[in-house]
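K.L.:
Attaching a predicted model along with its sequence, questions to come.
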Amino acid sequence: MKIGTIPGDGGAWLLPRIVGWSKACKMALTGDAVSAQEALACGLVS
């Protein structure tokens, strides 16, 4: 089940700065899950 919400508490501001604009848009608009390997590759986790 997907809920149409937008990132809050600064997530909409911070996410593009971490992963880049196009990746942030894809993550926010599609709601697709991100694997651990993909999160590591784009700098979302360390």
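P.N.:
Structure received.

K.L.:
contacts and neighbour counts: CA atoms only from here.
P.N.:
Noted.

K.L.:
residue boundaries of the helices in this structure?
P.N.:
Using DSSP state H, the helices of the chain run over 11-19, 21-30, 36-41.

K.L.:
Same list (the ones you listed) but as JSON lines, adding mean neighbour count.
P.N.:
Shown next, in JSON lines, are the helices of the chain (neighbours: other Cα atoms under 10 Å):
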{"stretch": "helix 11-19", "mean neighbour count": "14"}
{"stretch": "helix 21-30", "mean neighbour count": "14"}
{"stretch": "helix 36-41", "mean neighbour count": "12"}
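
K.L.:
what about versus this one:
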Amino acid sequence: MAKHKHGEMDISVHEKTFDGFIKMVTRGAIACIVLLIFIGLVNG
């Protein structure tokens, strides 16, 4: 088994995936908040 050396692994793909996930979650949360506000205004 190869020895692990800290800091040698290329994590650029992992970082792009994580950034995409964070953007998706943020947009989803904003969409839910906007939807709840809209429902509150319509049923007011």
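P.N.:
Great, that's in hand. Nothing here was measured: the structure is a model prediction, and the numbers come from that model.

K.L.:
quick one: TM-score?
P.N.:
Once superposed, chain against chain, the TM-score is 0.26 (TM-score structural alignment, normalised by the length of the second structure); 15 aligned residues with a Cα RMSD of 2.8 Å.

K.L.:
quick one: the strands in the second structure?
P.N.:
In the second structure, no strands are found when defined by DSSP state E.

K.L.:
Find the centremost residue of it, please.
P.N.:
Centroid-nearest residue in the second structure: Ile22, 1.7 Å away (criterion: Cα atoms, centre = their mean).

K.L.:
That one and Ile37 of the second structure: what is the separation?
P.N.:
Separation of Ile22 of the second structure from Ile37 of the second structure (Cα to Cα, to the nearest Å) stands at 23 Å.

K.L.:
One more: Asp19 of the second structure?
P.N.:
On the measure of Cα to Cα, Asp19 of the second structure and Ile37 of the second structure end up 27 Å apart.

K.L.:
Lys23 of the second structure now?
P.N.:
Lys23 of the second structure is 21 Å from Ile37 of the second structure, by Cα to Cα.

K.L.:
same deal with Gly20 of the second structure?
P.N.:
26 Å.

K.L.:
go on, Thr26 of the second structure?
P.N.:
17 Å.

K.L.:
do Ile30 of the second structure as well
P.N.:
When Ile30 of the second structure is compared with Ile37 of the second structure (using Cα to Cα), they lie 11 Å apart.

K.L.:
and if you look at Thr17 of the second structure?
P.N.:
The value you get for Thr17 of the second structure to Ile37 of the second structure, if Cα to Cα is used, is 30 Å.
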